[in-house]
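[1] here are the coordinates; sequence isn't available:
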């Protein structure tokens, strides 16, 4: 059991670190990140088991031959998506676009995969080398990929005003996640050629999600460029601060300088200022396009907080 935990937790930490790096400009709050990860790791798995109480082994893939290939995806994907829809509905101010959808969705998937793999390894016993390569290495991103499909869709409709698009995209993304999951279950049952086909499909899907994330980076940088230029003109920030906030490389460089100059507290102050200025840019863009979930009055406390952090620095 301890070996199973180690073999699942360590790769999960590595994958989550990659996600943390992927979210470059505005890091999501730790409480929400932890909440969605825990949802995927505990309640989602538990509910999936309860959904197949007479045959709980099948839900986690122990006995694929006793059920249709679509049954487990049809149970698991909606359960994982519940937390994602919850963030989108009740914490909309923290859901800025496609990249946030990928981050939250993938975290849910990594949490689910971690628990699923731990149970799977512990139940098998003996040599688990081949299982480790299949479930953690070759297909370690699968659950994150499936749920991030829904996250991408929610990010795309974040600023959509056409009601029919919103109504169609949400169930369509869930159906797509179920289809990809079922396709994996079907192909993997055909041994070597099936494993190869399943890997090509999942790897291609993960690559597409990463490319979408890169496009989202560019979009978020465009928001920063567009909105913070005005802050230079009105004297709220200077040119050097603007150039630092718009560049992840310069952000890291300024944090290292702060570390040597004032220690960890100075690093936290610099990070907070960068984060708040990014939030300011995002909020101004949301107001510019008429986002109904934002108010002009939200700008004032945010600007005041930025000035307070600047005084501390």
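    Arrived safely, thanks for sending. This one's a predicted model, so the numbers in the text were calculated from it and none came from an experiment.

[2] From here on, just use CA atoms for contacts and neighbour counts.
    Fine.

[3] quick one, helices of the stretch 151-300 of the chain?
    Remark: helices of the stretch 151-300 of the chain, listed N- to C-terminal, are 163-188, 191-233, 239-245, 248-262, 264-288, 299-312; assignment by DSSP state H, counting those that start in this stretch.

[4] Out of those helices, which gets nearest to residue 130?
    Each of these was scored for nearness to residue 130 using C-alpha to C-alpha, and the closest is helix 191-233 (12.3 Å).

[5] I'd like the distance from that closest one to the chain centre, please.
    11 Å (C-alpha atoms, centre = their mean, to the nearest Å).

[6] dump the residue contacts of the nearest residue to residue 181 once chain neighbours are set aside.
    With C-alpha to C-alpha, 6 or more residues apart in numbering as the measure, residue 73 is the residue that lies nearest to residue 181, at 5.6 Å, once sequence neighbours are left out. With contacts defined as C-alpha atoms under 8 Å, 6 or more residues apart in numbering, residue 73 is in contact with 178-179, 181-182.

[7] quick revisit: quick one, which of the helices of the stretch 151-300 of the chain is packed in tightest?
    helix 264-288 (a mean of 19; mean count of other C-alpha atoms under 10 Å).

[8] chain center to that helix, what's the gap?
    20 Å.

[9] re earlier: the helices of the stretch 151-300 of the chain into a markdown table, with extra columns for distance to residue 147?
    Formatted as a markdown table, these follow (distance: least, C-alpha to C-alpha, whole Å):
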| stretch | distance to residue 147 |
| --- | --- |
| helix 163-188 | 7 |
| helix 191-233 | 11 |
| helix 239-245 | 30 |
| helix 248-262 | 27 |
| helix 264-288 | 25 |
| helix 299-312 | 32 |
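
[10] For the most centrally placed residue in the chain, which non-adjacent residue is spatially closest?
    Relative to the mean C-alpha position of the chain, the nearest C-alpha, by C-alpha atoms, centre = their mean, is the one of residue 103, at 1.3 Å. Excluding the flanking residues, the one nearest residue 103 by C-alpha to C-alpha, 6+ apart is residue 19, at 6.4 Å.

[11] Next one for the comparison:
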């Protein structure tokens, strides 16, 4: 129940793409979405400190603060970082529709990890509720973010405005979605009863937000699929500007460190090394989880050990590919510099 909703939603969005994405790119994006959970835990103490400044007796301000600070802002920011710094730089990212596919993939990676944590703690009732509400919400906001990221990747101008929309709109929808249930939860925590008309208004707001998100995502997905059916090329005629790719200046002599730093800015190899480090973090977290589960024969302990092995193998692949890219890049630049002399 914790995994099936993400698998179904991911299949629906991936299968709607006329030009299918490579399985490796989708798996990498999904795993990066899973690792966002680790990033949230790293910043959680700082966010809790900020939230502690809110009035302790107001359930609405507490609910809004929790929805924004603990959920919407950090989660959507990390998702945008993955989309902007990794997915957009993939060679397979060759049309605006890919933004929706990768946005949903990253969001569902995070939603799957988060769902597992909640379901293991709350049981089947939590699994059923989140299967129809929380997981689809993550997919919807991921599609909205990916839509604007895909447009920005192929836009000739106004790219900054599109990236701002890719961040602010998902934060807005996410915060509005979380605000009603968080308000009820905070009211229960502080022992305050929410009046009947206010409770009805919060429930209406909750339903309206879901309705608007579904209609919005249906509209933008239809628009992208219509462009694909018109028989246009994958890039739809736009001039693709790869992020952080500049021409190499062979006339300047650089030290080895400067050449490596330039390769860091120009190539995706360093991103592979970063993801290898994140996979290593995943190994340690999985091993720590296995140790907390108890005996080696515990099914959850075995699952954690299997996750650790998976992250280790995937991290080794990332590290090897990243080092290979950096080495090849430096060799090419050195040959070009020697030839210019």
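    Yes, it's here. What you see is a predicted model; the values in this text were computed from it and never measured.

[12] Any idea what the TM-score comes out to?
    Scored against TM-score structural alignment, normalised by the length of the first structure, the superposed chains reach a TM-score of 0.61; 216 aligned residues with a C-alpha RMSD of 2.9 Å.

[13] corresponding residue for residue 204 of the first structure in the second structure?
    For residue 204 of the first structure, the aligned residue in the second structure is residue 212 (criterion: TM-score structural alignment).

[14] Residue 170 of the second structure versus that match, what's the distance?
    Per C-alpha to C-alpha, to the nearest Å, residue 212 of the second structure is found 12 Å from residue 170 of the second structure.

[15] And the helices in the stretch 201-341 of the second structure, which stretches?
    256-266, 269-293, 299-340.

[16] Just say which of those helices is most tucked in.
    Per-residue neighbour counts averaged over each of the helices of the stretch 201-341 of the second structure give the maximum for helix 269-293, namely a mean of 19 (mean count of other C-alpha under 10 Å).

[17] That one to helix 299-340, inter-axis angle?
    Here the directions of helix 269-293 of the second structure and helix 299-340 differ by 160 degrees (axes from the mean of the first three to the mean of the last three C-alpha atoms, to 10 degrees).

[18] and residue 254 of the first structure, how far is that from residue 28 of the first structure?
    Relative to residue 28 of the first structure, residue 254 of the first structure is positioned 20 Å away (criterion: C-alpha to C-alpha).

[19] My guess is the residue nearest to the centre of the first structure contacts residue 23. True?
    Yes: assessed by C-alpha atoms under 8 Å, residue 103 of the first structure is found in contact with residue 23 at 7.2 Å.

[20] returning to what we had before: list the contacts of the residue nearest to residue 103 of the first structure.
    Remark: with contacts taken as C-alpha under 8 Å, 6+ apart, residue 19 of the first structure is in contact with 103, 106-107.

[21] What's it aligned with over in the second structure?
    Taking TM-score structural alignment as the alignment basis, one finds that residue 19 of the first structure is matched in the second structure by residue 13.

[22] again with residue 189 of the first structure
    Looks like residue 189 of the first structure aligns to residue 182 there (TM-score structural alignment).

[23] pretty sure that match is touching residue 64, no?
    Yes: shown here, residue 182 of the second structure and residue 64 form a contact pair, counting by C-alpha under 8 Å, at 7.3 Å.

[24] about what we covered before: please tell me how far the residue nearest to residue 181 of the first structure sits from residue 115 of the first structure.
    Counting by C-alpha to C-alpha, the separation of residue 73 of the first structure from residue 115 of the first structure is 16 Å.

[25] Equivalent analysis for residue 310 of the first structure, please.
    For residue 310 of the first structure, the distance to residue 115 of the first structure (C-alpha to C-alpha) stands at 43 Å.

[26] For the stretch 1-150 of the first structure, which segments count as helices?
    Read by DSSP H, counting those that start in this stretch, the stretch 1-150 of the first structure holds these helices, from start to end of the chain: 2-22, 30-41, 43-51, 56-59, 71-90, 98-124, 129-132, 142-156.

[27] The first structure: matching residues for stretch 280-291 of the second structure?
    Against the first structure, there is no aligned range for stretch 280-291 of the second structure (TM-score structural alignment).

[28] Give me the contact list for that stretch.
    Outside of stretch 280-291 of the second structure, the residues that reach it under the criterion C-alpha under 8 Å, 6+ apart are 35, 296, 300-305, 307-309, 311-312, 315.

[29] Go again with 6 Å.
    301, 304, 308, 311 (C-alpha atoms under 6 Å, 6 or more residues apart in numbering).

[30] can you list those in CSV and add distance to residue 85 of the second structure?
    Putting the contacts of stretch 280-291 of the second structure into CSV (distance: C-alpha to C-alpha, whole Å) gives the following:
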residue, distance to residue 85 of the second structure
301, 33
304, 28
308, 25
311, 20
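
[31] just these now: which is nearest residue 224 of the second structure?
    Comparing the contacts of stretch 280-291 of the second structure against residue 224 of the second structure with C-alpha to C-alpha picks out residue 311 as the nearest, at 34.1 Å.

[32] my read: the closest one touches residue 278, true?
    No: here residue 311 of the second structure does not reach residue 278: they are 9.0 Å apart, not a contact under C-alpha atoms under 6 Å.
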